[in-house]
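Engineer: The sequence and its predicted three-dimensional model are supplied below.
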Amino acid sequence: MAGGWSRDGAVQEQIDSTIEDALERARSELPRGESLKYCEECDEAIPQARREAVPGVRLCINCQSERDKHRSAVSGYNRRGSKDSQLR
């Protein structure tokens, strides 16, 4: 059920497109290719189990954890339109 000026299903389309964008972004960040034996950042050995579990891995666990902490969080804001803009 849509309200106001939007047509039926418009809200669900926005939700679906936001999820599709998030999936595309996550898939694009997956490592590819052959795993490195030594970390790109600190030159520590990357354990064989990690290289097998994450094909294309380039960082050791410690460096990957640090990188993940410093990454900017994705806001989840739907750039196709916000509820505020629809109410005006």
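Structural biologist: Received it, and whenever you're ready, just let me know what you need. Residues are numbered from 1 along each chain as shown.

Engineer: Could you use CA atoms for every contact and neighbour count after this?
Structural biologist: Will do.

Engineer: how close does Lys69 get to Asp21?
Structural biologist: Going from Lys69 to Asp21 by CA to CA, to the nearest Å gives 22 Å.

Engineer: who has more neighbours, these two?
Structural biologist: Each of Lys69 and Asp21 has its neighbours counted (other CA atoms under 10 Å); Asp21 has more, 13 against 10.

Engineer: helix or strand for the more buried one, which one?
Structural biologist: Using DSSP states H and E, the element containing Asp21 is helix 10-28.

Engineer: so what's Gly33 up against?
Structural biologist: The contact partners of Gly33, by CA atoms under 8 Å, 6 or more residues apart in numbering, come to 55-56.

Engineer: Next up, a structure to set beside the first:
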Amino acid sequence: MAGGWAKDGAVQDQIDSTVEDGINEARRHLERQGPSLAICEACEAPIPLARQQAVPGVRLCIECQAEADRHQRQHSNYNRRASKDSQLR
């Protein structure tokens, strides 16, 4: 039973949300299957043949992939458990 500001079931909601995030991340990686693209789907720049061969299912040029990775790191550093611990006690 949760106390304080947290509603009943808050811990399970937190667990469910974390599992859902993990499933969505795995699905994003599955989309990389298949043939590599010759043109970046974000900026339409050509993707070098060496990159197409090195990364199966590549969809983005190096610059766009670096930006996507930077964006992913910013959002993946969020510690859901630590941020809600004070609410769950």
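Structural biologist: It's in. Nothing here was measured: the structure is a model prediction, and the numbers come from that model.

Engineer: that older thread, check the mean deviation of the next helix-or-strand element following the helix holding Asp21 of structure 1 from structure 2.
Structural biologist: Downstream of helix 10-28 of structure 1, the next assigned helix or strand under DSSP H and E is helix 48-53. Helix 48-53 of structure 1 differs from its equivalent in structure 2 by a mean of 2.3 Å after superposition (mean CA distance after the TM-score superposition for structure 1).

Engineer: Quick one: average offset of the next helix or strand after helix 48-53 of structure 1 versus structure 2, please.
Structural biologist: Scanning forward in sequence from helix 48-53 of structure 1 by DSSP H and E, the next helix or strand is helix 61-70. Aligned to structure 2 and superposed, helix 61-70 of structure 1 gives a mean residue distance of 1.9 Å (mean CA distance after the TM-score superposition for structure 1).

Engineer: And helix 61-70 of structure 1, how far out from the chain middle?
Structural biologist: Between the centre of helix 61-70 of structure 1 and the centre of its chain there are 15 Å (CA atoms, centre = their mean, to the nearest Å).

Engineer: How far does the helix or strand just after it sit from its chain's centre?
Structural biologist: Once the chain leaves helix 61-70 of structure 1, the next helix or strand it forms, by DSSP H and E, is helix 83-87. Chain-centre distance of helix 83-87 of structure 1: 26 Å, with CA atoms, centre = their mean.

Engineer: Please report how far the residue positioned nearest the centre of structure 2 lies from Leu60 of structure 2.
Structural biologist: Geometric centre of structure 2, nearest residue: Glu25, 4.7 Å, by CA atoms, centre = their mean. Distance, Glu25 of structure 2 to Leu60 of structure 2, by CA to CA: 17 Å.

Engineer: Thank you, goodbye.
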